[in-house]
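Asker: give me the fold of what follows.
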Amino acid sequence: MRRSIFIALGIMAIILGAEFLMIDSANLYAAGETRPASFINPAGSPSGNVSTWRPKEWMPWAFLSLGAITVLYAFTLPRRWRSGAIA
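Answerer: Got it, this is the predicted structure:
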């Protein structure tokens, strides 16, 4: 059980780090002022209250390395954890 949780967390960190490598910025819209129809219309702005978020330079590499270390750790967990017995 613990092994699968660590593997899942490590893979999610790797995916998040790869996404941070691919994007320059992300626009966050206010939920109260946004309507779904405004996203379909390319001429209109979905919301007047838009905040732009840019990941720091260290974030992709930190998430990639943290995820890789976590996945490697999960694959090397002792066998006693697999059986559920704590010795």
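
Asker: contacts, neighbours, all on C-alpha from now
Answerer: OK.

Asker: could you point out which element follows the longest helix seen in the chain?
Answerer: When the chain is parsed with DSSP state H, its longest helix is helix 2-22. Per DSSP states H and E, the first helix or strand lying C-terminal to helix 2-22 is strand 26-29.

Asker: hmm, who's touching that following strand?
Answerer: Here strand 26-29 makes contact (Cα atoms under 8 Å, 6 or more residues apart in numbering) with Pro46, Ser47, Asn49, Val50, Ser51, Thr52, Trp53, Arg54.

Asker: for the comparison step, fold the sequence that follows:
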Amino acid sequence: MWRSLFIALGIMAIIVGIECLLIDSASFYSRSSTTAVDFLDPSGAPSKSITTWKPKEWFPWLVLSVGTLVVIYSFTIPNRIRHSSFD
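Answerer: I've put the predicted structure just below:
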């Protein structure tokens, strides 16, 4: 159980790192002032409050390396943890 959890977290970190390598910025819309209909209207912005996030140059590489280390660690977890009382 622990091994699969660490593998999933590591793979997710790798995916987020790759996504951050491919984007220049991400726009987040305010949840309280946005409805689904607003996204279908091409005449205006879906929300008045938009937050733009630009990842730093080092951020994707950090997340990729941490995800890779977690996946490698999860493959080296000994089998004796499966027989412990944590399961």
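
Asker: returning to what we had before: next one: the longest helix of the first structure to chain centre, how far?
Answerer: Distance, stretch centre to chain centre, for helix 2-22 of the first structure: 7 Å (Cα atoms, centre = their mean, to the nearest Å).

Asker: rewinding a little: if any of the contacts of strand 26-29 of the first structure are buried, put those into a ChimeraX selection.
Answerer: Listed next is the ChimeraX selection for buried residues among the contacts of strand 26-29 of the first structure, using 16 or more other Cα atoms under 10 Å:
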select :46,47
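
Asker: dump the contacts of strand 26-29 of the first structure to a markdown table, plus secondary structure and distance to Glu33 of the first structure.
Answerer: Output for the contacts of strand 26-29 of the first structure, formatted as a markdown table (DSSP: H, G, I helix; E, B strand; the rest coil; distance: Cα to Cα, whole Å):
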| residue | secondary structure | distance to Glu33 of the first structure |
| --- | --- | --- |
| Pro46 | coil | 8 |
| Ser47 | coil | 6 |
| Asn49 | coil | 8 |
| Val50 | strand | 10 |
| Ser51 | strand | 13 |
| Thr52 | strand | 16 |
| Trp53 | strand | 19 |
| Arg54 | coil | 22 |
